[in-house]
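*Asks:* sequence plus predicted model, see below.
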Amino acid sequence: MGTLSYGMTASLDGFVNSADGTFDWGTPDEEVHDFILEQQQRIGTYLIGRRMFETMRVWDEDDFVAGMEEPYVQFTPIWRAADKIVFSSSLEDPGIPRTRVERSLDIDAIRRLKSSSAKDLEVAGPTLGAAFLRAGIVDELCLYIAPVVVGGGTRLFQEGLSLNLTLLEERRFGSGTVFLRYGVLS
């Protein structure tokens, strides 16, 4: 059975992007990126919304990857080897291998996928993450807190969401980024 985690980089004030939609402030340095790569090795399926998919799909574009610097290019084989489920009512054809589109969120289907998975699953994106959290199917939160306050944007956690957590792991990086892994109790 796979563990289902919700993971993202967020500002210290709890946003995944700035008010203008940018998130360049969350770009990891080499030390953080190496740690993220290590964590991502265990993921067999990414569960993502359309906007997150549009951001991440570049890892399937050879021209994009060819222009990347090390160590960032090292994420490519991890992304390409994983299955991807995109939840979207508007995306027709994802256009990349190992990727399918689901028009609606079927929580029971996700539970079945989770229980039959040999590898872990990760949901990314605050809207989809909130739906998974509200359904009670997320096992862990894996958060990278960047040392920046952006003052507005898209919240990591939607208003009204209440969770009981237990700290499982923490790590501080030289850049000031902090990794926090919490178990979701309820």
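*Replies:* Yes, it's here.
*Asks:* drop to CA atoms for contacts and neighbour counts, all remaining ones
*Replies:* Will do.
*Asks:* what's the distance between the most centrally placed residue in the chain and residue 155?
*Replies:* Central residue check for the chain by C-alpha atoms, centre = their mean: the C-alpha nearest the mean position is that of residue 124, 3.2 Å away. Going from residue 124 to residue 155 by C-alpha to C-alpha, to the nearest Å gives 13 Å.
*Asks:* alright, now check it against this:
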Amino acid sequence: MKTILWATLTANGNYAQSGPDNPPTKEALADFVTHAAAAGNFIVGRRTFENLRNGGGPGSFGEVDIVLISKHAADIPGVKVVRSPQEALTYLRQKGHQTALISGGADIHNAFLEQGLVDEVVLNVAPVLEGKGLNLLIDREHYRFKHVELLGCRPLGGGVVQLHYAIGR
């Protein structure tokens, strides 16, 4: 199964912190919906899922399988709740998916990266500088340095640039 990590970062490399004063760009949201529809799924953490559900997201995902990774979340109708990245991938494989889209939060992204479970990274760079926020590759003891290969680069509009990399194994 191919795994694609999808994220929006600020121009200075932090996660773009979305909220009422700083909503996600419509270009990045439209791209996320396109990637989720193509994969037929997305994997998300609890906080990011709550932000999507509580008005920060693009609405209904129809037939897309949503997998929520959380150690504490209760069952949510229409969402598969799992406890680990490996459990999320096992579930999607059993459902017949060929690609898994890993869509959010920093803890989820870093967990997949640390375990060597990411094949490609799609980074949308938003045209803002932000003094706070989380980093994509939190330096942890077990994370290994990885070379990446640029697969593509394209403007999404609104000053957002998308970088698409394959991660060397």
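*Replies:* Done, it's in. These figures come from a predicted structure and were not determined experimentally.
*Asks:* give me the TM-score for these two chains.
*Replies:* Once superposed, chain against chain, the TM-score is 0.80 (TM-score structural alignment, normalised by the length of the second structure); 165 aligned residues with a C-alpha RMSD of 2.9 Å.
*Asks:* before we move on, back to that, looking at it, the residue nearest to the centre of the first structure is touching residue 47, isn't it?
*Replies:* Yes. Using C-alpha atoms under 8 Å, residue 124 of the first structure makes contact with residue 47 at a distance of 6.5 Å.
*Asks:* quick revisit: spatially nearest residue to the residue nearest to the centre of the first structure, not counting backbone neighbours?
*Replies:* Nearest residue to residue 124 of the first structure, sequence neighbours excluded (C-alpha to C-alpha, 6 or more residues apart in numbering): residue 48, at 5.4 Å.
*Asks:* check whether the one you found sits in a helix, strand or coil.
*Replies:* Following DSSP: H, G, I helix; E, B strand; the rest coil, residue 48 of the first structure is assigned to strand.
*Asks:* that one pairs with which position in the second structure?
*Replies:* Using TM-score structural alignment, the equivalent of residue 48 of the first structure in the second structure is residue 44.
*Asks:* that match contacts residue 65, correct?
*Replies:* No. Shown here, residue 44 of the second structure and residue 65 do not form a contact pair, counting by C-alpha under 8 Å, at 10.9 Å.
*Asks:* which of the two has more neighbours?
*Replies:* residue 44 (27 against 21; other C-alpha atoms under 10 Å).
*Asks:* any figure for the gap between that one and residue 168 of the second structure?
*Replies:* Distance from residue 44 of the second structure to residue 168 of the second structure, by C-alpha to C-alpha: 23 Å.
*Asks:* likewise residue 61 of the second structure?
*Replies:* 31 Å.
*Asks:* check the secondary structure at residue 31 of the second structure for me.
*Replies:* helix.
*Asks:* list the contacts of it.
*Replies:* Residues in contact with residue 31 of the second structure (C-alpha atoms under 8 Å, 6 or more residues apart in numbering) are residue 156.
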